[in-house]
Structures are given as C-alpha cells and as structure tokens.
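Novice: no sequence on hand, only this structure:
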C-alpha cells in the first residue's frame, strides 16, 4: 500500500477515539500491526518484545546500507477526561490522547508506508513505543537489550507535536530541547492532636509548609541562572477538619532542569532539605525521588546539524529554530545512549496546551510532517 492510499485522517481519528494508558496499549499495538502487515513488504520485519508486550518495532532492510537510522513514535495516552466534543472524541472514559501521541503515530505510519513501498538505501528501524507518559518505556526497552546488533540504530529521530506552533511547521535546536524531570513523593508523619494544644503535637502541616518554602531557594541560589530549573509541588494533602492537627501529610511535585548535572544536584538539595526539616520539626520524612528515563533531551550536535541544515535549505518546509522548553520526554534517555535529534511539529491549537482536556490538533499538520521527515531521511541516506 502506498502512502497515497492511506486514509491518514481516518487512522488518526481511530487512534484518537481509542486511547490507552501506559503499558496497556494492547488494542493500539494490534491496530498498528494490522496496518503494517497489510502492506506485505518483502524488506519489512516486525518484532515484538515479550517483556514489554505493547511495544512494536519495524525494521526495513536497505538496498545498499551503510548505516541504520531509527525513528520513534510514542503510543500511550493520559488519564484525562476529554472535553472536546469532537465526533471522534475518546470512547474510553477518563483516557485521552491529550499529548498528541495519535498525531505522532499517524505521522510515523505515513513515513513507514512510503519506505514500505520504496525500499530505503539504509536500514530503517521504527519504534512504536509504549509508556512515554509514565514508566519510561524507552528506558525499559533499552535496558532489556532491544537495540543490539541489526536492531541498533546509529542515529535516532523523533517528533513531539506543539499546539503553539502553526500546523505543519518544524522546529528544533542544538543542545537541550526539553528538560529532564524527577518526580517528588513525600510522606510526612508526626503526632496529631487538638488544635488548641499544638505543643502536644508534631505538626506535619507546619513541617510540610516549611519544606515547600525551603525548596524555593534551590533554583534561585543553587542553579546557574543562565541554565534554569523548576521545582513545583503540585499536590499537598493533610487533615480532615480545621480543629485537628493531623498526623500525616502527603506531597507530590516535580524537579526539572536542562542539564543532568543540575538535576542531580537539585535532587540532592531536596534530600538535604527534607532531612533538616524533619529534624527541625521532630517529624518523619519518607522521601522518594524518581527520575527513571526522563533525562534531558540533549540533541546530538552532528545529527542535529544535519537535520537543521536540510530543513533550513528546503524551501518547501516551514522551519524555525526553537527555544528550549521545560517539557519532559523519555526520548532523552534514548538519545543519551544513541546519538539523535528530537524536534517539534506544529499542530496549530494555540488556545490549548499539551495535556489539556480540550486539545484539538489541526490534522492538516500530518501530511507536511510526513513529507518533511520522508524527504530528510532520503537526503540523509545519500550522505
């Protein structure tokens, strides 16, 4: 089947209507596999990974290969109740492709369809990756030894849709594109009591408040201002009524930085502040910091130079140089192991950001995205 025969809009809308959460993308994987197998390409091989059963890898054998080029699309959705009122809105209550992974998959299928009917010069590997939103599916696959021998790319590419950019526009930059992230999970335990007798209690709310305020000094007094960082506590739960001092508080938040060294330093400062705050208020802090595979997306200099050169010189492609963003992405882990480049694809919904229950990407972005990536890969294989 040629790309011209694919109903890309219908594919995207089917994927959008049936989103699945991380590591539960069984129907999504089956749908992708069915489409790909229908092409019956003699140079195409499909591979599945039993330990990560929703992952799908596709290898295209090149006619005169000198390298193997990888391309990744993530396939999971978010635990968000969709509020778009679209005819093809999510049919799975409480689950939505609010990060645009349905766009990512559709573009990847379009590029793959072209090379399934036009044998590439170099080998190509397409990864339809589960669990980007949580559980770091890319890191899991890498640590399982998935990318070895003929399945190891020499360079890796991936896109992320960007609602704030015009539909079809491409953007990236040298260096860090997205931040690395670390989850903060903290349980504080003390001795509860009557609000009238605070001296007889160990007040976890006061301890939690002190901890949150102390965290605000980490970025302002420890991170180089030209590099930046973020620490946000987005969840704080404690107590049931105003005249009782509770015996437990729970907090959750995120640490983000553009450099892995800064991220690790910030993690250590959070641990130190937790330890000192616990001692100060005579309470117990149970702190968990989880980075997993969400490393900074540091674009490789060589692959990004090639990518930007091609995109800037092709007058049919709308390309701009982007600024870094505090967005997190587990592709950062993969391109820390294998040289690669991540880039934005504009999807033209400036009113709604990523992870918004009203996000409605402009589907006109799909075809120019496919054309740009296909042309780049063909150009790259001539280098």
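Specialist: Yes, it's here. Owing to the predicted nature of the structure, the values given are computational and were not obtained by experimental measurement.

Novice: every contact and neighbour count from this point should use C-alpha atoms.
Specialist: Will do.

Novice: which residues of the stretch 251-383 of the chain fall in helices?
Specialist: Taking DSSP state H, counting those that start in this stretch, the helices of the stretch 251-383 of the chain run over residues 260-281, 301-313, 331-337, 366-380.

Novice: just these: most buried one?
Specialist: helix 331-337 (a mean of 21; mean count of other Cα atoms under 10 Å).

Novice: residue boundaries of the strands in the stretch 1-150 of the chain?
Specialist: 44-49, 52-60, 68-74, 123-129 (DSSP state E, counting those that start in this stretch).

Novice: thinking residue 368 is in contact with residue 170, fair?
Specialist: No - in this structure, residue 368 is not within contact of residue 170 by Cα atoms under 8 Å, at 9.2 Å.

Novice: list residues touching both of the two?
Specialist: Listed as contacting both residue 368 and residue 170 by Cα atoms under 8 Å, 6 or more residues apart in numbering are residue 317.

Novice: around residue 4, how many other residues sit close by?
Specialist: 10 (other Cα atoms under 10 Å).

Novice: ditto for residue 199
Specialist: The number of residues packed near residue 199 is 10, by other Cα under 10 Å.

Novice: run the angle between the longest strand along the chain and helix 301-313 for me.
Specialist: In the chain, taking DSSP state E as the definition, the longest strand is strand 175-189. Counting by axes from the mean of the first three to the mean of the last three Cα atoms, to 10 degrees, strand 175-189 points 120 degrees away from the direction of helix 301-313.

Novice: what comes up buried for strand 175-189?
Specialist: Buried positions in strand 175-189, judged by neighbour count with 16 or more other Cα atoms under 10 Å: 175-189.

Novice: take the one below as the second:
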C-alpha cells in the first residue's frame, strides 16, 4: 500500500477532528457546527471557501500552480450529516446528543476529504483546480440536489465529480468500483384505502379495507415476478400497515406505506404505473376508494464507464490490483446520484473492516454488536483517513495531469 507520507504524518490530528465530529453529530440541513469546522480548517490552510450552497454546504477551491488558469477542474465530494438515531457506544467520542449519531461514517468521509484538502493546499503541484464539495443532508434531505439547484456546477464547473463511501465488511486496504448502476433509486409510497366502517360482528354493513389491503400487498409482488423482466432488479417493500382502533370495529380506512428500489428509471416507471393500477382497481373491485401517492426521492447512482476505469487505475496504483474489487450493487440509495446525473463521475466504496478497530479504544466503550451502517454500534475506522486522503489526492492530480475529457 502506497500511502501519502505527508497525509500519514497528519493522521493523528485528522483523527481528532473526525472523533470531534462524531461526538457532535448534526442532522440534515442542521450541520452548522460541522460546516464551521470544515470552513475554519480550509481557511487555515489557505483554501478559498464558499458557504451557503444547499443551506449548510461548504465548497473549497484549491487552485494549482497555474492559479487555475488552464480552466480545468475536478470535483471531490464528501457528505457531512448524521442520522436521527441514538448511539449505543460509550467510548470517549460517542455522540453527546441523544437521538443523533454518525452511524453511516459521514464524519469519516469529511475527515478523508479534509486530509486531501490540507495536502493539496500545501503542495499545489498540479495545473487546474480541485473543487472540494462538503455536502449536507445526504440522509434523506437531498443535499446534493439542493447544492446543484443553488448553482454548484455553474459557479464551480468541473469535468467530472467523484464520491466515496466506507463499506463495512470489506477489509481495510480495499476499494470497490464498477461502471453502471451501483446504488438504487429510493422511492416512497402511501396508499389510503377508504372503505366503510361497521360493527365487526356485522361486516356486511360495511366495506372492510383490511382484506383489500391484504390482497393489494400480495398483488404488488406479481409486479416483481410477472411484470418486469427477471433480469431487471426491483424491490417493493410494504413496511407499514395502519388500520383500526378496536377489536370489535371494522375500520373505515387502512393506510399502506413502504419503499420501492430500482436500478433504472424504466423499471421504476413500470412499477409505479402497475402499483397505481393494482391499488385503484383492487379498491374498485371491493367498492372502496383509493388515494395513491408515490414520491421519488433519489434516482439510481450510475457510474460512467470512463471515469470508473480511471478511478480503478488510481486505486490499483495505491493498493494493488488484487485489493480493488468489483463493486456489488446495493439496493441502498445515495443522493450523489444527482451529481452523477449532472456530471460524469464515479462513486466508490472503501473498506471499513469488520469492526475490530473499536477494540483499540482506551477503556473500550462498545459492546460486541455489529459495526454495520445505520447500526447504533457503528463507528468509522480511522485507519481509512490516510488511505482515503491519498486516494483523493492521487485521483485529483492524475485527472488534471491527463487529457481533458
């Protein structure tokens, strides 16, 4: 593994920053303290700072030795927000705010990009400009879209944009990147079935929405098994069913809610259309009324081929060919998808290990639970900071040294 010695020498300080961010998590569009810390560090290193894109977003501009005169630029993105959940770890840097936790490693993503920012600012041995994008509100808030709507790529034009996420279970020292869809679209539905309430002993006097809901849930799975092509990925999960207030009363309505995930917009269009038809016609068959709501949150995250291969070559030069894995697509979603709709680029995974790093903390402070994403026992592995920082530096400088794409 070929780590940047300068970044490695700063790892302890960057680890302190990461753990401070972990101890003070902030939810989407509330990342005021986090943004202040990021902006202060960038300013200290002589980096031009812009704030307010996407409410709490921060953009750093690092010009190379030519002052950016060549007009070329590449974007590197890290997310900053935490999740609305309570941390179960009790180590020294555990969350100090109940109900808020960095359970997805965005504190580490911020630290890795800061590591690269410090090195790039100190050396500037490249021509062109590196745009450092510290994004708010990835966890459901659409911060990437908000930054774009606020003029991110008009104010800071880039040839390509790259993102990175830690991946528990992959060993430290490994990366994964692949072309095409790597994360799914995220969508929500809410279906209200309006029947007619009655005494539960006299159901013929009403229109019971509960069996209608049961038929609807079962019918939705035929969309997956009989309407879309078997080779196209898609998930329909009904995760909430709410009806009734008493055991002897047939309720007058029932509400179904859940999520739909796909890797393509074509499959998403099909699923939404068929869900709407099934919901409306099933209700009509039983004499009930239907209210159908479908909200598209994040599109699929789709890596462009040329930029993916470029990222893979950078990884190979750092960790070796055998440590660069094929990126297995996941049905999780990521709002970096909006940036990849606007610009070519690639979103990669960096191995976060098996969680054993938590055992090195002085005094312990965690139980034996899993160190997986969105888990109350999760913690980012600080060993990744110099590796991730090295990757960002190598990717940016090699991109700007290569031909314009």
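Specialist: Cool, the structure landed. Here the structure is a predicted model, which is why all the values come from computation and not from measurement.

Novice: so what number do they get for TM-score?
Specialist: Aligned and superposed, the two chains score 0.93 in TM-score terms (TM-score structural alignment, normalised by the length of the first structure); 376 aligned residues with a Cα RMSD of 1.9 Å.

Novice: hmm, back to that, how much does the helix or strand just after the longest strand of the first structure stray from the second structure?
Specialist: With elements assigned by DSSP states H and E, the helix or strand that comes after strand 175-189 of the first structure is strand 193-194. Compared with the second structure after fitting, strand 193-194 of the first structure deviates on average by 1.7 Å (mean Cα distance after the TM-score superposition for the first structure).

Novice: then stretch 366-380 of the first structure?
Specialist: With mean Cα distance after the TM-score superposition for the first structure, stretch 366-380 of the first structure averages 1.8 Å from its match.

Novice: give me the range in the second structure that that stretch lines up against.
Specialist: Under the alignment (TM-score structural alignment), stretch 366-380 of the first structure falls on residues 385-399 in the second structure.

Novice: kindly report the same for stretch 267-282 of the first structure.
Specialist: Aligned by TM-score structural alignment, stretch 267-282 of the first structure falls on residues 272-287 of the second structure.

Novice: tell me the gap between the matching stretch and the middle of its chain.
Specialist: 33 Å (Cα atoms, centre = their mean, to the nearest Å).

Novice: same question for stretch 172-181 of the second structure.
Specialist: For stretch 172-181 of the second structure, the distance to the chain centre is 15 Å (Cα atoms, centre = their mean).

Novice: same check on stretch 364-375 of the first structure?
Specialist: 20 Å.

Novice: stretch 124-143 of the second structure now?
Specialist: 14 Å.

Novice: stretch 84-100 of the second structure too?
Specialist: That offset, for stretch 84-100 of the second structure, works out to 20 Å (Cα atoms, centre = their mean).

Novice: in the first structure, which residue is closest to the centre?
Specialist: When Cα atoms, centre = their mean is applied to the first structure, the residue found nearest the centroid is residue 329 (3.1 Å).

Novice: need the counterpart of that one in the second structure.
Specialist: Aligned partner of residue 329 of the first structure by TM-score structural alignment: residue 334.

Novice: now that match: how far from residue 160 of the second structure?
Specialist: Look at residue 334 of the second structure and residue 160 of the second structure: by Cα to Cα, to the nearest Å, they are 18 Å apart.

Novice: now do residue 203 of the second structure
Specialist: Counting by Cα to Cα, the gap from residue 203 of the second structure to residue 160 of the second structure is 62 Å.

Novice: name the residue in the two with the higher neighbour count.
Specialist: residue 160 (20 against 14).

Novice: got the contact list for the more buried one?
Specialist: Counted by Cα under 8 Å, 6+ apart, residue 160 of the second structure has contacts 73, 74, 75, 307, 343, 344, 345.

Novice: counterpart of the fifth one over in the first structure?
Specialist: The pairwise alignment with the first structure assigns residue 343 of the second structure to residue 338, based on TM-score structural alignment.

Novice: so how far is residue 66 of the first structure from the closest residue to that match other than its chain neighbours?
Specialist: Leaving out its chain neighbours, the residue that sits closest to residue 338 of the first structure by Cα to Cα, 6 or more residues apart in numbering is residue 155, at 6.1 Å. The gap separating residue 155 of the first structure from residue 66 of the first structure is 12 Å, by Cα to Cα.

Novice: now do residue 146 of the first structure
Specialist: For residue 146 of the first structure relative to residue 66 of the first structure (Cα to Cα), the value is 21 Å.

Novice: re earlier: with the buried residues of strand 175-189 of the first structure in mind, which one is nearest to residue 346 of the first structure?
Specialist: For these, the closest approach to residue 346 of the first structure (Cα to Cα) belongs to residue 177, at 14.9 Å.

Novice: which residue in the second structure aligns with that closest one?
Specialist: Residue 177 of the first structure maps onto residue 182 in the second structure, by TM-score structural alignment.

Novice: I'd guessed that match sits against residue 302; true?
Specialist: Yes - contact criterion Cα under 8 Å: residue 182 of the second structure and residue 302 qualify, at 6.1 Å.

Novice: wait, doesn't residue 184 of the first structure sit right on residue 252?
Specialist: Yes - the criterion here is Cα under 8 Å, and residue 184 of the first structure meets it with residue 252 at 5.2 Å.

Novice: and for the two, which residues touch both?
Specialist: residue 233.

Novice: quick check: the aligned residue for residue 29 of the first structure in the second structure?
Specialist: In the second structure, residue 29 of the first structure lands on residue 35 (TM-score structural alignment).

Novice: for its match, what are its contacts?
Specialist: Here residue 35 of the second structure is in contact with 56, 57, 58 (criterion: Cα under 8 Å, 6+ apart).

Novice: tell me the spacing between it and residue 93 of the second structure.
Specialist: Counting by Cα to Cα, the gap from residue 35 of the second structure to residue 93 of the second structure is 19 Å.

Novice: from the chain's centroid, how far away is the longest strand of the first structure?
Specialist: 14 Å.

Novice: after superposition, how close is it to the second structure?
Specialist: So strand 175-189 of the first structure averages 1.6 Å relative to the second structure (mean Cα distance after the TM-score superposition for the first structure).

Novice: endpoints of stretch 36-54 of the second structure, how far apart?
Specialist: 15 Å.

Novice: buried sites along it?
Specialist: In stretch 36-54 of the second structure, counting by 16+ other Cα under 10 Å, buried: 38, 39, 41, 42, 46, 47, 49, 53, 54.

Novice: residue 370 of the first structure contacts residue 105, doesn't it?
Specialist: No - here residue 370 of the first structure does not reach residue 105: they are 10.9 Å apart, not a contact under Cα under 8 Å.

Novice: list the ones among the contacts of residue 35 of the second structure that the first structure also has?
Specialist: Contacts conserved in the first structure for those, using both residues aligned by TM-score structural alignment, their matches' Cα atoms under 8 Å: 56, 57, 58.
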